[in-house]
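*Asks:* Give me the fold of what follows.
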Amino acid sequence: MTPQKPDPATPHRPDTARRSEKSRRAIHEAALALVGEVGYPRTTIEGIAARAGVGKQTIYRWWSSKADVLLEAFLELSAQAAREAGAEPYVIPDTGDLATDIKAVLRATVDQLHDPRFEVPSRALAAEGVVNEQVGRQFTAALMEPAIQLYVDRLRSAQQAGQVRPEVDPRIALEFFISPLAQRWLQYTGPISYEYTDTLVDYALYGLAPRD
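*Replies:* Next up is the predicted model:
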């Protein structure tokens, strides 16, 4: 069957799915940019809408609050950063070598923390989470807990393989990797580098005592 040519008299129908996705991306970018520039308290739905070039009602159609907008924007940004690094979002590899796997994930985290797209808004949100308990809990539950669970699952897998002592609590053990990195990044107490995170993993897994 020969395909028919479009009738010039027929009005062009806009692709609403494409338009909606374009608006969603613009809203994400506007929300992250604003919270980095003016902080969380001064970021408003009205400001996000104006920055994104959409109506306020468009935002309320998809999200109930600015926190919901920022949560989704951050999750998408993190997934995008992982894809750009050639990794699967929300996955810790299991090659059978725990040290290698954790080092790879922390190196990707270093890259993310140095990326201005992520660093600027995440610092603003981290600061707000310290003084605003509700915001802190909301962002921890949505952004931190899923990542923490990945570490827990990987450490449990290592326990089953006999690479970690069976009595070790993975939830506590993962703090050896995450907490020092977060503290150094938030408080500017030292440089964030691959060498630093590799050393964290070595110290955590192999301890400080002399080895034979």
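*Asks:* Only C-alpha atoms from now on, for both contacts and neighbour counts.
*Replies:* Fine.
*Asks:* Just the buried positions in stretch 136-149, please.
*Replies:* Of the residues in stretch 136-149, Gly136, Phe139, Thr140, Leu143, Ile148 count as buried by neighbour count, 16 or more other CA atoms under 10 Å.
*Asks:* Go ahead and confirm the second one touches Glu72.
*Replies:* Which is Phe139. No - the criterion here is CA atoms under 8 Å, and Phe139 misses it with Glu72 at 10.5 Å.
*Asks:* For the residue sitting nearest the centre point of the chain, give me its contacts.
*Replies:* For the chain, the residue nearest the mean C-alpha position is Ser78 (3.7 Å; CA atoms, centre = their mean). By CA atoms under 8 Å, 6 or more residues apart in numbering, the contact list for Ser78 reads Pro89, Gln112, Phe118.
*Asks:* which of the residues in the helix or strand containing it are buried?
*Replies:* Assigned by DSSP states H and E, Ser78 belongs to helix 66-84. Residues of helix 66-84 classed as buried by neighbour count (16+ other CA under 10 Å): Lys66, Ala67, Val69, Leu70, Leu71, Ala73, Phe74, Leu77, Ser78, Ala79, Ala81, Ala82.
*Asks:* and which of those residues is nearest Leu34?
*Replies:* Minimum distance to Leu34 across the buried residues of helix 66-84 is 10.2 Å, recorded for Leu70 (CA to CA).
*Asks:* Please generate a structure for the following sequence too, so the two can be compared:
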Amino acid sequence: MALPRSGPVRSEHARRAILQATATLLAERGYDHLTIEGIAAAAGVGKQTIYRWWSSKGDIIAECLLEGMVVPGRGELPDTGDIRADLTRWLRDLADMLARDEGELLLRSLIAAAAEHVEVGRRLRDVLAGPESLSGRLERATGTVPNLPRGAPVEEIAEALIGALLLRALSRSPLQPADIDRLLRAVLG
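*Replies:* Next up is the predicted model:
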């Protein structure tokens, strides 16, 4: 005979509604104006439901990052067989997104969340440059022509590209196509 489950049952429907509400509100209002009360109202749940599963809005954002709900496409590169062409297209797409008001707001919100919550920063790094995304794609491109040589420092390449993109976005100096070409020449050789 099975014993009854103790503690609250986590509803997948409520969890998805909370994550979707968080991602939507973050994109619309930014991190500073994101509240647990607002998330609860938008998701149609009580605040106590949210606090039962997450301790802060930063924790919810971290889960949204892992679910691919905050950074569209999880920063994935195309895979045409030519890493330089793929990186060029990917960086141009990201630069275009960050040049729009909603992209800039999303970036500032993610940076604020990462500054406040270590786990958000770690997850953001993994989503943008980690082994499941950019550095993993770079690793798969090593050892083939016209791609990267075997043993290329893929994590460092990933971090350099993301770092350059973020610095330009933070300084509100958009990356132009010629800038992207020079950046790739500097990083990839």
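*Asks:* out of the buried residues of stretch 136-149 of structure 1, who's nearest Thr58 of structure 1?
*Replies:* Nearest member of these to Thr58 of structure 1, counting by CA to CA, is Phe139, at 23.1 Å.
*Asks:* tell me the contacts of that closest one?
*Replies:* Contacts of Phe139 of structure 1 (CA under 8 Å, 6+ apart): Leu71, Gly129.
*Asks:* Map it across to structure 2 for me.
*Replies:* In structure 2, Phe139 of structure 1 lines up with Val120, judged by TM-score structural alignment.
*Asks:* now swap in Gln183 of structure 1 and tell me
*Replies:* Aligned partner of Gln183 of structure 1 by TM-score structural alignment: Leu167.
*Asks:* if I read this right, Ile192 of structure 1 contacts Leu186, doesn't it?
*Replies:* No - counting by CA under 8 Å, Ile192 of structure 1 stays clear of Leu186, with 10.6 Å between them.
*Asks:* Between these two, which has more neighbouring residues?
*Replies:* More crowded of Ile192 of structure 1 and Leu186, by other CA atoms under 10 Å: Ile192, with 19 against 13.
*Asks:* What is the equivalent residue in structure 2 for that one?
*Replies:* So Ile192 of structure 1 corresponds to Leu175, using TM-score structural alignment.
*Asks:* which SS class is its match?
*Replies:* coil (DSSP: H, G, I helix; E, B strand; the rest coil).
*Asks:* If we ignore the residues flanking it in sequence, what's nearest it?
*Replies:* Spatial nearest neighbour of Leu175 of structure 2, excluding adjacent residues (CA to CA, 6 or more residues apart in numbering): Ala95 at 6.1 Å.
*Asks:* Quick check: the aligned residue for that neighbour in structure 1?
*Replies:* With TM-score structural alignment as the criterion, Ala95 of structure 2 lines up with Val110 in structure 1.
*Asks:* quick one, helices of structure 2?
*Replies:* For structure 2, applying DSSP state H gives helices covering 12-29, 36-43, 47-53, 57-66, 83-99, 101-116, 118-129, 134-140, 154-170, 177-188.
*Asks:* Asn147 of structure 2 is nearest to which of those helices?
*Replies:* Once the helices of structure 2 are compared by CA to CA, helix 83-99 is nearest, at 5.5 Å.
*Asks:* So which elements touch that closest one?
*Replies:* For helix 83-99 of structure 2, the contact count by 3 or more CA pairs under 8 Å, 6 or more residues apart in numbering; DSSP states H and E identifies helix 101-116, helix 154-170, helix 177-188 as packing neighbours.
*Asks:* List the superposition-based mean deviation of it with respect to structure 1.
*Replies:* In the superposition with structure 1, the average deviation recorded for helix 83-99 of structure 2 is 1.5 Å (mean CA distance after the TM-score superposition for structure 1).
*Asks:* Pull out the buried residues from that helix.
*Replies:* Of the residues in helix 83-99 of structure 2, 83-85, 87-92, 94-95, 97-99 count as buried by neighbour count, 16+ other CA under 10 Å.
*Asks:* Between all of those, which two are separated the most?
*Replies:* Using CA to CA, the two most remote members of those are Ile83 and Ala99, lying 23.7 Å apart.
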